[in-house]
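Chemist: would you be able to build a 3D model of this:
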Amino acid sequence: MNRWDSAPLIRFFGGRKLLYILGILLIIGLNILVYTQVDFIFHPLVIFVETVALPIILSVVVYYLLRPIINLMESWKVKRIWAILITLLMVVGLITLLIVLIIPFLEKQFVSLAEELPSYLRDLVNSLDRWLRDSFLGSYYSNLFQDVDGLLNQLPDLGNYATQTVEGITTFITTVTNVIVALVTLPFILFYLLKDGHKLPEKIISFFPPRVRSEVTSIFKGIDHQLSAYIQGQIIVSFCIGVMMYIGFLIIGLDYALLLAAIASVTSVVPYLGPMIAITPALIIAIVTSPFMVLKLAFVWTVVQLLEGKFISPQIMGKSLHIHPVTIIFVLLTAGHLFGVIGIILAIPGYAIIKVFVTHLFYWFQRRYNRFAEEENQYQLPEK
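Modeler: This is a model prediction of the structure:
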């Protein structure tokens, strides 16, 4: 045997091919070092990726949402092209209905909440101040904060902050409007993705050597399953949370019920962190309204979270992702620090895709090692 094939660890990583692999990794590292010094050359490529990333991501999300409907219509003997057109027309009608009926109402509630937020904060500070002064900590509190009235007199400045916030939101909406021009390509990408998307993996697999095509096919199937389960399940779970929150807020008589329910529905896309973000504005409004409203809000929130955690999510999403909660928290924190809000939204599906690659790669190495271990045992002399 060659000296590079004698060590099990080296044979596990490819035997004589190990040197070639290390050389390739070294060349890749040198290329990365060179490219970082001339990154201005690739600036147009970065702009191109930033431009097409959003419509492609949205197209993939909508693709996984509409694919079951199109497959169902195909099972009813409807041609795929007609099934796609009918489904897209239904989606356009639904979006138009939302824009005409719901969006204006949400906009009014949002503007009203932004205008009344300073008064809510002032009432909240006053309530906390009275409670602390009347509590057993009153003497300590008075010594620490002798000029609370002066602090409260500064709160009208919150109106300026609120105005600046509204102006910032207006600027953000303007930016989003400009981005929408780029998203005009979304329907076209989505149409061809629905039409020929199922053929794309086969085209990609055909570029690989025949002996590894089964492994690549397995990877594609795993990625498809993970994305499909996460996207479809998360959208349904978010919708259910929004409906339950809206019904609960209406029952207890909480102000801005539809807006707060919509916030809870959108933020529920982010596991664990989303509910904490969503409850903050609702909790402020409940505290200012009355202590009894806080208890009613806590009851509604607890019931919804129990229903979502014990019944809805297990039935809809199941255990398809197989990701530990602690892992999810660290992934969200890291992705948020690196990529901001977009990173938080895409963290879990991105981690699921990487997990599929790593799992199959480890399985491939493990199978390769077992094969070499069996060959190594053949060279051992039998015991006397």
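Chemist: can we go C-alpha only for contacts and neighbour counts from here?
Modeler: Noted.
Chemist: contact partners of stretch 240-247?
Modeler: Under the contact criterion C-alpha atoms under 8 Å, 6 or more residues apart in numbering, stretch 240-247 has outside partners A257, L258, L260, A261, A262, A264, S265, S268, V300, W301, V304, E308.
Chemist: how about those residues in JSON lines, adding distance to N370, secondary structure and neighbour count?
Modeler: Shown next, in JSON lines, are the contacts of stretch 240-247 (distance: C-alpha to C-alpha, whole Å; DSSP: H, G, I helix; E, B strand; the rest coil; neighbours: other C-alpha atoms under 10 Å):
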{"residue": "A257", "distance to N370": "60", "secondary structure": "helix", "neighbour count": "20"}
{"residue": "L258", "distance to N370": "58", "secondary structure": "helix", "neighbour count": "21"}
{"residue": "L260", "distance to N370": "56", "secondary structure": "helix", "neighbour count": "24"}
{"residue": "A261", "distance to N370": "54", "secondary structure": "helix", "neighbour count": "24"}
{"residue": "A262", "distance to N370": "53", "secondary structure": "helix", "neighbour count": "21"}
{"residue": "A264", "distance to N370": "50", "secondary structure": "helix", "neighbour count": "25"}
{"residue": "S265", "distance to N370": "48", "secondary structure": "helix", "neighbour count": "24"}
{"residue": "S268", "distance to N370": "44", "secondary structure": "coil", "neighbour count": "23"}
{"residue": "V300", "distance to N370": "55", "secondary structure": "helix", "neighbour count": "19"}
{"residue": "W301", "distance to N370": "52", "secondary structure": "helix", "neighbour count": "18"}
{"residue": "V304", "distance to N370": "49", "secondary structure": "helix", "neighbour count": "20"}
{"residue": "E308", "distance to N370": "44", "secondary structure": "helix", "neighbour count": "18"}
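Chemist: from these, pick the one nearest V181.
Modeler: Checking the contacts of stretch 240-247 against V181 with C-alpha to C-alpha, the nearest one is A262 at 25.3 Å.
Chemist: residues in contact with that closest one?
Modeler: Per C-alpha under 8 Å, 6+ apart, neighbours of A262: G242.
Chemist: can you tell me how far it sits from D129?
Modeler: 32 Å (C-alpha to C-alpha, to the nearest Å).
Chemist: what do you get for V216?
Modeler: For V216, the distance to D129 equals 64 Å [C-alpha to C-alpha].
Chemist: hmm, Q109 is touching L259, no?
Modeler: Yes: Q109 lies in contact with L259 (C-alpha atoms under 8 Å); the separation is 6.5 Å.
Chemist: find the residue at the geometric middle of the chain.
Modeler: Centroid check for the chain by C-alpha atoms, centre = their mean gives I345 as the closest residue, at 2.5 Å.
Chemist: I'd like the structure of this one too, to check against the first:
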Amino acid sequence: MNRLAAWLGVALLAVLVFWWLAPVLAPFVVAAVMAYVLNPLVHKLVRVTGGRLPHLLAVVLVECVALFALLGLVLLLVPIFMREIPMLQQQIPVLLDKLDATLQPLMAQMGVSVSLDLTELKTQLMDYLSDNREDWWDPLMSSLKMGGNAALALAGFVVLVPVALFYLLKDWAGLMDAVTHLVPPAWRPVFDRFMADCDTVLGEYLRGQLLVMLCLAVYYAVGLRLFGLELAIPIGIFTGLAVFVPYLGFGLGLVLALLAGLLQLASSQALLMVAVVFGLGQLIESFVLTPRLVGERIGLHPLAVILALMAFGQLLGFVGVLIALPASAVLLVALRRLRQQYLSSALYQKSGTDSTEEGADQA
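Modeler: Sure, this is the predicted structure:
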């Protein structure tokens, strides 16, 4: 009993430390998730080459391929911005005039007779979007001063993730051995079986999540294209692949599609396109794809998937959303084992025996 209380205390302390350091641990958590995914590829690359390829070189190759793939995902945004910035220069005055013409009648109906002067706003926006600005350095530095902490955090994230990923991939086997040696020898068989079950469940989760991303990339690209959006393919692919980060990828894709739609289509058609494609896409993802392709693979009920995302997001913010389903999968394995132990325990067996004997006595 004392040993169990000690282990529960250690687990509680670890959870509290993790919750307290969640913002700092974000790049390391991302690197750990990537290392878990990429480590089998490193070993497979070494095995395919018959051991002629050094492990360190295999780590570098796999990490470079992974980082270039992520860079390619980011570069999907380049044609979007290259196309939309010149269109913004042309359409902003028209959009602001339409906004003025729409707001004035609404304000008049509410008894407010105010004429909106958007000339200065149009001038400033066009000035910022101009390719010939000569004084761009001052506002840039001012923006960096205002958002310095966010910029430093982003820069630290971009630098720390590749560095942490390299060391985790290089020393993965040693780290796993170090963790295993901390487990008491008497518990080692149970621990090994538990970790094997967790590895199986997490593998199913990653494969299911990949299927969700591919399905959504095709859906958003086709859906936006059916509405006639010229940038449907890059925006759709980016949105589908970026849903690996819940909410953030969906929100960014929605904003890009809305902006592109307002610049190319009529405002009513753009709003209808976003409402239909992204509204239906969110329903399909939340209630069909993720529960079926991810939840069923790891044994989580659809309601449990939604609850896990909300609960971990509330507790740990962005990091919690990122690890919600993998952590829930591990907890599910633990709960299954606890249930098996309870069903085979003397407490459960004795209670069942007592109930049977009591029924026989009454008969």
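Chemist: let me see the TM-score of these two.
Modeler: After superposition, the two chains reach a TM-score of 0.64 (TM-score structural alignment, normalised by the length of structure 2), with 339 aligned residues with a C-alpha RMSD of 5.4 Å.
Chemist: nearest to L101 of structure 1 among the contacts of stretch 240-247 of structure 1?
Modeler: Distances from L101 of structure 1 to the contacts of stretch 240-247 of structure 1, taken by C-alpha to C-alpha, are shortest for L258, at 12.7 Å.
Chemist: now for the closest one: which residues touch it?
Modeler: So L258 of structure 1 contacts L106, Y246 (C-alpha under 8 Å, 6+ apart).
Chemist: so which elements touch the lengthiest helix in structure 1?
Modeler: When structure 1 is scanned for its longest helix (criterion: DSSP state H), the result is helix 325-379. The contact analysis (3 or more C-alpha pairs under 8 Å, 6 or more residues apart in numbering; DSSP states H and E) places helix 325-379 of structure 1 against helix 8-12, helix 213-252.
Chemist: how about those in JSON lines, adding distance to I279 of structure 1?
Modeler: Below are these laid out as JSON lines (distance: least, C-alpha to C-alpha, whole Å):
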{"stretch": "helix 8-12", "distance to I279 of structure 1": "52"}
{"stretch": "helix 213-252", "distance to I279 of structure 1": "11"}
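Chemist: among these, which comes closest to E376 of structure 1?
Modeler: E376 of structure 1 lies closest to helix 8-12 among those, at 7.8 Å (C-alpha to C-alpha).
Chemist: the closest one maps to which residues in structure 2?
Modeler: Under TM-score structural alignment, helix 8-12 of structure 1 corresponds to no residues of structure 2.
Chemist: elements contacting that helix?
Modeler: By 3+ C-alpha pairs under 8 Å, 6+ apart, helix 8-12 of structure 1 packs against helix 325-379.
Chemist: so which of the helices and strands packed on helix 325-379 of structure 1 is the most surrounded?
Modeler: Highest mean neighbour count among those (mean count of other C-alpha atoms under 10 Å): helix 213-252, with a mean of 18.
Chemist: tell me the angle that helix makes with helix 325-379.
Modeler: 160 degrees (axes from the mean of the first three to the mean of the last three C-alpha atoms, to 10 degrees).
Chemist: what about the longest helix of structure 1, distance to the chain center?
Modeler: Centroid separation between helix 325-379 of structure 1 and its chain, computed with C-alpha atoms, centre = their mean, to the nearest Å, is 18 Å.
Chemist: for stretch 98-112 of structure 2, same thing?
Modeler: On C-alpha atoms, centre = their mean, the centre of stretch 98-112 of structure 2 falls 41 Å from the chain's centre.
Chemist: what sits up against that stretch?
Modeler: Taking C-alpha under 8 Å, 6+ apart as the rule, stretch 98-112 of structure 2 contacts S113, V114, S115, L116, L118.
Chemist: residues contacting the second one?
Modeler: What that stands for is V114 of structure 2. With C-alpha under 8 Å, 6+ apart, V114 of structure 2 has these contacts: Q104, M107, A108.
Chemist: make CSV out of these and add distance to P54 of structure 2 and secondary structure.
Modeler: Shown next, in CSV, are the contacts of V114 of structure 2 (distance: C-alpha to C-alpha, whole Å; DSSP: H, G, I helix; E, B strand; the rest coil):
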residue, distance to P54 of structure 2, secondary structure
Q104, 70, helix
M107, 71, helix
A108, 75, helix
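Chemist: buried ones among the residues you listed?
Modeler: Q104 (16 or more other C-alpha atoms under 10 Å).
Chemist: give me the aligned partner of K221 of structure 1 over in structure 2.
Modeler: Under the alignment (TM-score structural alignment), K221 of structure 1 maps onto A196 of structure 2.
Chemist: ignore the last one, P187 of structure 1
Modeler: Match for P187 of structure 1 (TM-score structural alignment): F166.
Chemist: next, its match: secondary structure please.
Modeler: Here F166 of structure 2 is recorded as helix under DSSP: H, G, I helix; E, B strand; the rest coil.
Chemist: please enumerate the helices of the stretch 51-200 of structure 1.
Modeler: Under the criterion DSSP state H, counting those that start in this stretch, the stretch 51-200 of structure 1 contains helices at 80-101, 103-134, 138-144, 148-153, 157-182, 186-196, 200-205.
Chemist: identify the residues contacting the first one?
Modeler: So that's helix 80-101 of structure 1. So helix 80-101 of structure 1 is contacted by L66, I69, I70, M73, E74, F191, L194, K195 (C-alpha under 8 Å, 6+ apart).
Chemist: relative to Y63 of structure 1, how far out is the second one?
Modeler: I69 of structure 1 is 10 Å from Y63 of structure 1, where distance means C-alpha to C-alpha.
Chemist: so for the two, which residue has more residues nearby?
Modeler: For I69 of structure 1 versus Y63, the count of surrounding residues by other C-alpha atoms under 10 Å is larger for Y63: 20 against 14.
Chemist: hmm, the more buried one is touching L190, no?
Modeler: Yes: using C-alpha under 8 Å, Y63 of structure 1 is in contact with L190, at 6.6 Å.
Chemist: the nearest residue to A26 of structure 2 once chain neighbours are set aside: how many residues sit nearby?
Modeler: Closest residue in space to A26 of structure 2, ignoring its immediate chain neighbours: V319 at 5.7 Å, by C-alpha to C-alpha, 6 or more residues apart in numbering. Neighbourhood size, V319 of structure 2 [other C-alpha under 10 Å]: 21.
Chemist: for V319 of structure 2, what are its contacts?
Modeler: A22, P23, A26, V29, G313.
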